[in-house]
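K.L.:
Sequence plus predicted model, see below.
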Amino acid sequence: MTTWERTEVSTIAGEREMLEGWLDFHRETLALKCAGLGDEQLRETSVPPSGLSLLGLVRHMAEVERIWFRRVLEGEAAPPLYFSDEDPDGEFHLGSADTFEAAETVWRAEIERARELAASRSLDDTSKEERHGKRFSLRWIYVHMIEEYARHNGHADLLRERIDGATGA
């Protein structure tokens, strides 16, 4: 498991730096929620019938990064990593061979690709692909990603507390 540190977001930054800062803050928060746990703990689910786990959340966020930055923003042909039409929640359905190390590697790669794709664009640039019949500005994608991570970090808080009692971060 790789070590992550959470950076503090500037309180006086410009819009882009602020958006990127908060997105990175939330990415790092999810990583910290997983830190120090073994694969079995990372597979532990919340409460029946939910299959929500920290490992599943990391896989889900790899998919979300991939969809919004590669497919929607850039228009890349980037097929799903973990889900399919037959299993639309596949990222949460873990097989015995699925490990956190593998999921984290994929997640980090998707984050790096997202950063690369966004780096040369204006916040006003719109996506190359439509989703639900609409195009999206990079600004909108950043705000959506912050919302997506913040929501799932709330889930991660509860999962981590259930696993070992750890709170905070």
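P.N.:
Perfect, thanks for sending it.
K.L.:
CA atoms for contacts and neighbours, from now on please.
P.N.:
Fine.
K.L.:
List the buried residues for the helix or strand containing residue 17?
P.N.:
Residue 17 belongs to helix 15-34 when elements are defined using DSSP states H and E. Neighbour counts using 16 or more other CA atoms under 10 Å place 19-34 of helix 15-34 among the buried residues.
K.L.:
helices and strands around it, which ones?
P.N.:
helix 54-65, helix 138-164 (3 or more CA pairs under 8 Å, 6 or more residues apart in numbering; DSSP states H and E).
K.L.:
One more to weigh against that first structure:
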Amino acid sequence: MTTTQRSEPAQNADERAMLEGWLEYHRQTLAQKCEGLTDAQLRTASVPPSELSLLGLVRHMAEVERGWFRRTLLAEDADPIYYSEEDHDGDFHLTDKDTWEEAYATWQAEIETARRNAAGFALDDLSRNLSRHNGEPFNLRWIYTHMIEEYARHNGHADLIRERIDGATGD
């Protein structure tokens, strides 16, 4: 497993660089929380009866990246990777066949696709798919802000799970 380098965005960056910088920071934070652990440790659930694990969080974030930067932003017909109509939380339901190598590679591929897709939009440009809640499009700024929030929330979970596994703490 490689060592993830993480740095905060410049304090005087423009808006886009700031949003992209904080999103990258949080992506890198989740990767750091998973470093140095075995597959068994990455599968360790937070607290029974919860099935929340670091491996599940990485799979979930692959789905989230795919959902916002492919299905919502571009209206791409991108099927779910881990969940289904029958199992809406399939990203968290691990089997013996699920591995860190596959989940990490899938997550990184979705991140690369997200970067590429977002590069073609200005912050005020609207998504091609509409909100299922109000029928309105999202601008890229909203998507970036939501993704930062999503990662920040789950990184808090990851921090607690990692501390339970081996006592490692940190931001």
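P.N.:
Received it, and whenever you're ready, just let me know what you need. Because the structure is predicted, anything quoted here is derived from the model rather than measured.
K.L.:
Quick check: TM-score for this pair?
P.N.:
Remark: TM-score between the superposed chains equals 0.98 [TM-score structural alignment, normalised by the length of the first structure]; 169 aligned residues with a CA RMSD of 0.8 Å.
K.L.:
Centroid-nearest residue for the first structure?
P.N.:
Taking CA atoms, centre = their mean, the centroid of the first structure lies closest to residue 61, which sits 2.7 Å from it.
K.L.:
Now it. Nearest residue, chain neighbours left out?
P.N.:
residue 107 (7.1 Å; CA to CA, 6 or more residues apart in numbering).
K.L.:
Around that neighbour, how many other residues sit close by?
P.N.:
Residue 107 of the first structure has 22 neighbours, counted by other CA atoms under 10 Å.
K.L.:
Now it: which helix or strand?
P.N.:
Counting by DSSP H and E, residue 107 of the first structure is found in helix 100-119.
K.L.:
So for that helix, what gets flagged as buried?
P.N.:
Buried residues in helix 100-119 of the first structure (16+ other CA under 10 Å): 100, 103-104, 106-107, 110-111, 113-114, 118.
K.L.:
distance from that helix to the second structure after superposition?
P.N.:
In the superposition with the second structure, the average deviation recorded for helix 100-119 of the first structure is 0.4 Å (mean CA distance after the TM-score superposition for the first structure).
K.L.:
Kindly name the residues of the second structure that line up with that helix.
P.N.:
Aligning helix 100-119 of the first structure against the second structure (TM-score structural alignment) gives residues 100-119.
K.L.:
The matching stretch: how far from the chain's middle?
P.N.:
The chain centre lies 9 Å from the centre of stretch 100-119 of the second structure; the measure is CA atoms, centre = their mean, to the nearest Å.
K.L.:
now swap in stretch 73-89 of the first structure and tell me
P.N.:
14 Å.
K.L.:
Equivalent analysis for stretch 64-73 of the second structure, please.
P.N.:
Taking mean C-alpha positions (CA atoms, centre = their mean), stretch 64-73 of the second structure and its chain are 11 Å apart.
K.L.:
thinking again about what came up before, can you tell me what part of the second structure the helix holding residue 17 of the first structure aligns to?
P.N.:
By TM-score structural alignment, helix 15-34 of the first structure lines up with residues 15-34 in the second structure.
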